[in-house]
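J.: The following block contains a protein sequence and its predicted model.
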Amino acid sequence: MHASSSRSSSTHNRPDEHRDRTSPLHSEGKPPSHAPSSSGLTLVATPIGNLGDFSPRGAEALASADLILCEDTRTTARLLTERSISARTEALHEHNERQRIPGLIARLQGGANIALVSDAGMPLLSDPGFRLVRAAIEANVPVTVVPGPNAALTALVLSGLPPHPFMFLGFPPPRSSARKESFAKLHAAERAGLSATLIWHEAPHRLAETLADMAEIFGPTRPCAVARELTKKFEEVRRDSVGELAAFYATTPPRGEITVLLGPAEPEQTSEDDLDTTLRSLLETHSVKDAAALAATAAGLPKRTVYTRALELAAEIKAAKS
């Protein structure tokens, strides 16, 4: 979750005593070099759609690397060709990262300069690399970053939803039952006090179903935004209630890279109708016991009370089907 901090007034009144040792004026008044390290691991952000967003520092980091680790070497090759960068590339993805770490750490400890990129955006965020970074830190290998484009933050500032606090959650589970359970846990956290704009990435073919599940668990009136093809020619951001967006995408299949944002919940008391709606949705894919437990947590109500209501609803549903 994003958080901000403020400086105390004493920092402004006595700057010499409170200046951070990493300040640009440290080390005899000379600014530090912003060039990538001559050895170690450098995380390099890459464009999320528009190649013009690639920074000079990013290009320098890749051009000076002994090795570039890529999610997909073919995708990275297009970026390297665009900037006339000739460097060795190797694949690092979720299926081989764990096995490759020992060899990569040995090379880094031997003085190699290795860059890590994902197909688009900031490495590690819904992409491979976290295990390697942790291993490098534990091995005391220098790790730095060249920041740049990020789809979640780009979508956030375009959404019109509160920009902070926010919570980035990666991709929701691909199956509806698991998605609803994940959403129910978040809704429970909101009942306990969480108030943040929630952000996910989603595949185009699952968008309509995911929005429908959100509408069931969080309520159809929650403010929502769907950002598509950010920084590209057909960039689009649709802003509406989650229920209306679910209905729109059910009849208008989307294309491209998608980010979904759900606005914070309004403070409210859970009504009986809200509880029944949640229980009916969960009973479609869960046992009475599990549905009651999830709904009780989400609503902040006693489990025994919710279980009794779940039994009643389950009986009504069974009778309606017979």
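T.: Structure received.
J.: CA atoms for contacts and neighbours, from now on please.
T.: Fine.
J.: now the strands: where do they sit in the stretch 201-322 of the chain?
T.: 223-228, 236-241, 258-262 (DSSP state E, counting those that start in this stretch).
J.: Including mean neighbour count and distance to Pro15, could these go into a markdown table?
T.: Shown next, in a markdown table, are the strands of the stretch 201-322 of the chain (neighbours: other C-alpha atoms under 10 Å; distance: least, C-alpha to C-alpha, whole Å):
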| stretch | mean neighbour count | distance to Pro15 |
| --- | --- | --- |
| strand 223-228 | 24 | 42 |
| strand 236-241 | 16 | 43 |
| strand 258-262 | 25 | 40 |
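J.: Just send these back as CSV, with distance to Lys180 too.
T.: Output for these, formatted as CSV (distance: least, C-alpha to C-alpha, whole Å):
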stretch, distance to Lys180
strand 223-228, 17
strand 236-241, 18
strand 258-262, 15
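J.: So for His18, which of the ones you listed sits nearest?
T.: strand 258-262 (38.6 Å; C-alpha to C-alpha).
J.: For the longest helix seen in the chain, buried residues please.
T.: Using DSSP state H, we find that the single longest helix of the chain is helix 303-321. Residues 303, 306-307, 309-311, 313-314 are the ones in helix 303-321 that count as buried (16 or more other C-alpha atoms under 10 Å).
J.: put this beside the first:
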Amino acid sequence: MLRVLAFVCLSWVASSAAAQDRPLAEAISVAREGECLTRDGLLPHLRTWLERDAVDARLGVLVEEDGAGARFVVLHDGEPTAARRFDTLPASCPDRRAVLALAVALAIDAALLESLRPSTEAGPAEDATAPSPPSSPAARLELAAEAQLLIEVLPEVAAGWQVGPRLVIGEVFELAASAWLTSVSGAELTPGRVSSQLAGGRLDVCLRRSLGAVWLRGCGGAAAGVAIGEGRDVSNGREAMVPFVGLLARLGLGVPLTDWLALELSVDGWIALLRPRFDLIDPASGAALQSVSLPLGGGVAALGIVVRF
């Protein structure tokens, strides 16, 4: 089977390789020729088995008789590529030469097939050595600043501002911390009015997913700080600060503008866990005449810029 496969391959390259062949008689060498083992005695059998009178110029075979047996080495560009040893061979010289010539012919065909193999593997080898694209850093920093529109977070629609750093890990995981401040929002009382404002901080844990050049962010976090309230148009109106705590869930879309600057659109859901309440107190009795509590839940729409380091 090996001889058939070798013959097909040799036939395919015969026309282009003819200039690189040399006569079989030049490729075969016999060390210490004897009465039975000679190059001239092997050549007729080799021509029969190989069905040609020439071999690749890079190949050579050294044959040596060894007592009752023999051995040979196949050379490729002067370097040994295959060897075989026969401890015993047929006693008659014709049979001995025929058996040894068959083994040498098979070894020549196998060596030629081996020499053709690197050309078929050149493509993968080149691919393996091709430089890989630069990988993203394991962790990097971003600085985000945004303007917000708050609905049902304060008694009236209000504006907000948020700024803070982010730690992005592996372009998938993110930790974000921000300072948060809102505009003053009021609520009507009878008589007078109460104004309120939030000031605090926010901490988010996010997951990211890149979609081509843009990315999506899904975050869950908490905000805490103080709600600042002050009575207006009432006698003895005073400023009061009451703590607040809330949970937020965010969905954001980032669009890069340059390598280091991006635009980000976000929408938050807000749930108040600790709701500040402001009371209108009767100066005479000290009883609460009216109360205003911040809404239980609301939403935040934000537009911001992100500086990527």
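T.: Alright, I've got the coordinates. What you see is a predicted model; the values in this text were computed from it and never measured.
J.: TM-score for the pair, please.
T.: TM-score for the superposed chains, counting by TM-score structural alignment, normalised by the length of structure 2: 0.16, backed by 83 aligned residues with a C-alpha RMSD of 6.4 Å.
J.: circling back: closest one to Cys70 of structure 1 among the strands of the stretch 201-322 of structure 1?
T.: It is, among these and with distance given as C-alpha to C-alpha, strand 258-262, at 21.5 Å.
J.: before we move on, back to that, show me what the longest helix of structure 1 packs onto, helices and strands only.
T.: Judged by 3 or more C-alpha pairs under 8 Å, 6 or more residues apart in numbering; DSSP states H and E, the packing partners of helix 303-321 of structure 1 are helix 272-283, helix 288-299.
J.: For Phe73 of structure 2, give me its contacts.
T.: Actually, residue 73 of structure 2 is Val. It isn't Phe. 61-63, 80-84 (C-alpha atoms under 8 Å, 6 or more residues apart in numbering).
J.: By neighbours, which of the residues you listed wins?
T.: Within the contacts of Val73 of structure 2, Val63 tops the neighbour count with 26 neighbours, counted by other C-alpha atoms under 10 Å.
J.: After the helix or strand hosting that residue, which helix or strand is next?
T.: Using DSSP states H and E, the element containing Val63 of structure 2 is strand 59-66. Downstream of strand 59-66 of structure 2, the next assigned helix or strand under DSSP H and E is strand 69-76.
J.: residues of that next one that come out buried?
T.: Under 16+ other C-alpha under 10 Å, the buried positions of strand 69-76 of structure 2 are 69-76.
J.: which of those residues sit farthest apart?
T.: Gly69 and His76 (24.1 Å).
J.: of the contacts of Val73 of structure 2, closest to Ser119 of structure 2?
T.: The closest of the contacts of Val73 of structure 2, once distances to Ser119 of structure 2 are taken by C-alpha to C-alpha, is Thr81, at 17.6 Å.
J.: Which strand or helix spans that closest one?
T.: Per DSSP H and E: strand 79-86 holds Thr81 of structure 2.
J.: Counting by contacts, list what that strand packs against.
T.: Checked by 3+ C-alpha pairs under 8 Å, 6+ apart, strand 79-86 of structure 2 has strand 69-76, helix 93-129 packed alongside it.
J.: how distant is the shortest one from the center of its chain?
T.: With C-alpha atoms, centre = their mean, to the nearest Å as the basis, strand 69-76 of structure 2 stands 50 Å off its chain's centre.
J.: how much space is there between the nearest residue to Ile169 of structure 2 once chain neighbours are set aside and Gly304 of structure 2?
T.: The shortest distance from Ile169 of structure 2 to any non-neighbouring residue, by C-alpha to C-alpha, 6 or more residues apart in numbering, is to Ala139 (4.3 Å). Using C-alpha to C-alpha, to the nearest Å, Ala139 of structure 2 is found at 22 Å from Gly304 of structure 2.
J.: More neighbours: which of these two?
T.: Gly304 (18 against 13).
J.: quick one on the thing from earlier: my guess is the residue nearest to Ile169 of structure 2 meets Phe173, correct?
T.: No: applying C-alpha atoms under 8 Å as the test, Ala139 of structure 2 and Phe173 come out as separate, 9.3 Å apart.
J.: Now the common contact residues for those two.
T.: In contact with both Ala139 of structure 2 and Phe173: no residue, using C-alpha under 8 Å, 6+ apart.
J.: what number of residues lie near Gly207 of structure 2?
T.: Let me fix one detail, which is that residue 207 of structure 2 is Leu and not Gly. Leu207 of structure 2 has 16 neighbours, counted by other C-alpha under 10 Å.
J.: same deal with the one 4 residues further on?
T.: The local packing of Leu211 of structure 2 (other C-alpha under 10 Å) involves 9 other residues.
J.: and it, how far is that from Val63 of structure 2?
T.: Relative to Val63 of structure 2, and taking C-alpha to C-alpha, Leu211 of structure 2 is found at 67 Å.
J.: host element of Trp215 of structure 2?
T.: strand 214-232.
J.: excluding its backbone neighbours, what's nearest Val133 of structure 1?
T.: Closest to Val133 of structure 1 by C-alpha to C-alpha, 6+ apart is Val143, at 7.5 Å.
J.: ok, that neighbour to Asp273 of structure 1 distance?
T.: 52 Å.
J.: do Leu41 of structure 1 as well
T.: 54 Å.
J.: Neighbour count for those two, which is higher?
T.: Leu41 (28 against 9).
J.: what kind of secondary structure is Leu41 of structure 1 in?
T.: strand (DSSP: H, G, I helix; E, B strand; the rest coil).
J.: Tell me if Ala189 of structure 1 really is in a helix.
T.: Yes: assessed with three-state DSSP, Ala189 of structure 1 lies in a helix.
J.: Name the nearest residue to it, ignoring sequence neighbours.
T.: Here the residue nearest Ala189 of structure 1, using C-alpha to C-alpha, 6+ apart, is Ala298, at 7.4 Å.
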